[in-house]
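Visitor: take this sequence and fold it.
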Amino acid sequence: MNTTTDHAALSDADKKAQFNFNKLTKWLRHAVGDAINDFNMIEPGDRVMVCLSGGKDSYTMLDILLGLQRSAPIDFSIVAVNLDQKQPGFPGHVLPEYLASLGVEYRIVEEDTYSIVKRVVPDGKTTCGLCSRLRRGILYRVADELGATKIALGHHREDILETLFLNMFHGGKLKAMPPKLVSDDGRHVVIRPLAYCREKDIVRYAEARQFPIIPCNLCGSQPNLQRQVIGDMIADWDKRFPGRVENMFRALQNVVPTHLADTSLYDFAGARADGVAREDGDKAFDSETFSEPNRINILANRPDDVAGCGAD
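Guide: I've put the predicted structure just below:
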């Protein structure tokens, strides 16, 4: 979408599309800004390494961060990094040309992880685990070389919830994908600025901005991945029960350790009746009151026209 077109020359349909795009842009910037503020993702003087895969999520993340960089009250720098994994047919010219057109600092890292994954992982098995570990090690190294203080990844709200359910269903853990975390080697801070963003809003934004999307022919082309199964489940809930996905994400921010069963988080063995009233005490004999999902005002702070812009 050409956002610089003279408004007077637009048709009514074009004006409406422009209006909706502007509202969508404002919403995404607001969501990213809230995530950055809530988790203190970016601080004055930070050098943020934006990991760019060529997919809709990372393009959107870079675009929104560049916009915030121009308007934010703090000073931080951005360097975009793409890992060229040498997948057959990968259009190596697309990202350098795109990034050069933006005038943003960037680094293209060429590492043949594709051959390693194809050699090590048997046909029909999921390649995501090994591919992810290889990418992570390379990106940590590059972050050191570039002097990056933060590593930004393009995971959005649905990615976080998918990880929660994958860990519950297949790993036996109540664990999601945090918006901010210190890396496993203890030397880097990983941030996810799109943590509050809905995937369907990102889809529409990417389409309107006409990003030169590069499909992944390694993990993204594997059928019946467990993550895809979970993703389809969440998408179905989102359509049939408006507000459910928002409530699930909100639950990640409202954890009550006394009402779970992890003895490392709460001293169940030492719990004694002491006559002192407590807000987190057991209410097993009280009736719980829940709102019906389809009656929840899912995003009270979002204007109706923005919500409509992102609706199916």
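
Visitor: going forward, measure contacts between C-alpha atoms and count neighbours the same way
Guide: Noted.

Visitor: in the stretch 101-250 of the chain, which spans are helices?
Guide: 113-120, 128-146, 157-166, 199-209, 226-240, 244-252 (DSSP state H, counting those that start in this stretch).

Visitor: what's the longest helix in this protein?
Guide: For the chain, the helix with the greatest residue count under DSSP state H is helix 12-38.

Visitor: ok, now which ones touch residue 21?
Guide: 205, 208, 309 (CA atoms under 8 Å, 6 or more residues apart in numbering).

Visitor: do I have it right that the first one meets residue 60?
Guide: Yes. When contacts are counted by CA atoms under 8 Å, residue 205 is listed as touching residue 60 (7.3 Å).

Visitor: about what we covered before: which of the contacts of residue 21 has the most neighbours?
Guide: residue 205 (23 neighbours; other CA atoms under 10 Å).

Visitor: any idea how far that residue is from residue 121?
Guide: 35 Å (CA to CA, to the nearest Å).

Visitor: I have a second one here; can you model it like the first so I can compare?
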Amino acid sequence: MNDIADSTDMDVPALLRNAPSSVEFKKLRKRLLRQAREAIGDFGMLPADASQDNKPKWLVCLSGGKDSYTLLAVLIELKWRGLLPVDLVACNLDQAQPGFPAHILPQFFEENGIEHIIVREDTYSIVTDKIPAHRTYCSLCSRLRRGILYRVAREQGCEAIVLGHHRDDILETFFMNLFHGGRLASMPPKLINNEGDLLVLRPLAYAAESDIEKFSNGMRFPIIPCNLCGSQDGLQREEVKRMLQGWEKANPGRLGVMARALGHTRPSHLLDRSLYDFVNLRPAEGSSAGASGDAEEPCGASLAMTAKLFAAE
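Guide: Modelled structure (predicted):
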């Protein structure tokens, strides 16, 4: 990838002209661009025939939080560099929350010359009417929001809605499902909606939340806090987030290892009979003891412990 352009270069998109010029920030910016490119490529987010003459259209969803601002900035830079042949339309859904600063995002889009659409739908009243005050609003709020965004994407002729979920969100969802849902599942970087006519993409799937926060702070994005869901205490997701952050603090790099594990599953070493035919698994007649096969591997924890013991000697 070419070196990060100087902020004085007038060819740079307006959103990026005030980006910090420090070496550290340039490295961070490159890392986010590289990770987004990898996710887009690894999961085939672009159609095979996408080109500057044949560009799909993406609806980039902005909430006003650090993640969605960073997503938009990364996609705009990739497009500017000729690495993302896509037409981008930024979209904010104003959910009519009391005190929501409705002027911030339209002003941000206008100042930076970003094609956008603002949609106002009073989902706040629906959520607060249907859900008791002591219960979390997230599930219903998310379903309502997603349905509206699907409708807007169709109206705008988009083939995908693009969300700012990152690596840590994906890990949190995995542990939420593990602890509370009794299943191994998370947020895929790419999926298709139930109707089968729209993609849902997460290009920041490889990006760490800590990097996104540093990037957002450096860019001085006008953050809009969530006063509906985020203000509720005792959310199970927040408990999982604290747990994961504690693991990362005690063992730096732990979240990266766990994220890689989500891409390296072995159905034969789990318990899901729909993914692996355990019933008909039998030793082959005449096979030797040393023949290769899907043999049981040593536990990763025991391997790590053994390596640590030998390193100490």
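
Visitor: just the TM-score for the two chains, thanks.
Guide: Here the superposed chains carry a TM-score of 0.86, computed using TM-score structural alignment, normalised by the length of structure 1; 284 aligned residues with a CA RMSD of 2.4 Å.

Visitor: if we can go back for a sec, in structure 2, what stretch matches the very next helix or strand once past the longest helix of structure 1?
Guide: On the C-terminal side of helix 12-38 of structure 1, the nearest following helix or strand under DSSP states H and E is strand 47-51. Using TM-score structural alignment, strand 47-51 of structure 1 corresponds to residues 57-61 of structure 2.

Visitor: tell me the gap between that stretch and the middle of its chain.
Guide: 14 Å (CA atoms, centre = their mean, to the nearest Å).

Visitor: quick one: it to structure 1 mean distance?
Guide: Stretch 57-61 of structure 2 differs from its equivalent in structure 1 by a mean of 0.5 Å after superposition (mean CA distance after the TM-score superposition for structure 1).

Visitor: may I see the buried residues of that stretch?
Guide: For stretch 57-61 of structure 2, the neighbour count (16 or more other CA atoms under 10 Å) marks 57, 58, 59, 60, 61 as buried.

Visitor: do the same with stretch 173-188 of structure 1
Guide: For stretch 173-188 of structure 1, the neighbour count (16+ other CA under 10 Å) marks 175, 176, 177, 179, 180, 188 as buried.

Visitor: nearest to residue 77 of structure 2, of the buried residues of stretch 57-61 of structure 2?
Guide: residue 60 (13.8 Å; CA to CA).

Visitor: list the contacts for that closest one?
Guide: Residue 60 of structure 2 makes contact with 72, 88, 89, 90, 91, 161, 162, 163, according to CA under 8 Å, 6+ apart.

Visitor: quick one: which of those hold up in structure 1? List them.
Guide: With both residues aligned by TM-score structural alignment, their matches' CA atoms under 8 Å, the contacts of the contacts of residue 60 of structure 2 that structure 1 also has are 72, 88, 89, 90, 91, 161, 162, 163.

Visitor: show me which of the residues you listed is closest to residue 140 of structure 2.
Guide: Closest to residue 140 of structure 2, out of all of these and judged by CA to CA, is residue 163, at 17.7 Å.

Visitor: for the aligned residue in structure 1 for the closest one, which non-adjacent residue is closest in space?
Guide: The alignment partner of residue 163 of structure 2 in structure 1, by TM-score structural alignment, is residue 153. Excluding the flanking residues, the one nearest residue 153 of structure 1 by CA to CA, 6 or more residues apart in numbering is residue 192, at 5.1 Å.

Visitor: sorry, back to before: and the contacts of residue 21 of structure 1 as JSON lines, adding distance to residue 160 of structure 1?
Guide: Output for those, formatted as JSON lines (distance: CA to CA, whole Å):
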{"residue": "205", "distance to residue 160 of structure 1": "20"}
{"residue": "208", "distance to residue 160 of structure 1": "24"}
{"residue": "309", "distance to residue 160 of structure 1": "23"}
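
Visitor: overlap between these and structure 2?
Guide: Shared with structure 2, among the contacts of residue 21 of structure 1: 205, 208 (both residues aligned by TM-score structural alignment, their matches' CA under 8 Å).

Visitor: related to what we said a few turns ago, can you put the buried residues of stretch 173-188 of structure 1 in TSV and add distance to residue 107 of structure 1?
Guide: As requested, these are exported to TSV (distance: CA to CA, whole Å):
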residue	distance to residue 107 of structure 1
175	33
176	30
177	26
179	24
180	23
188	18
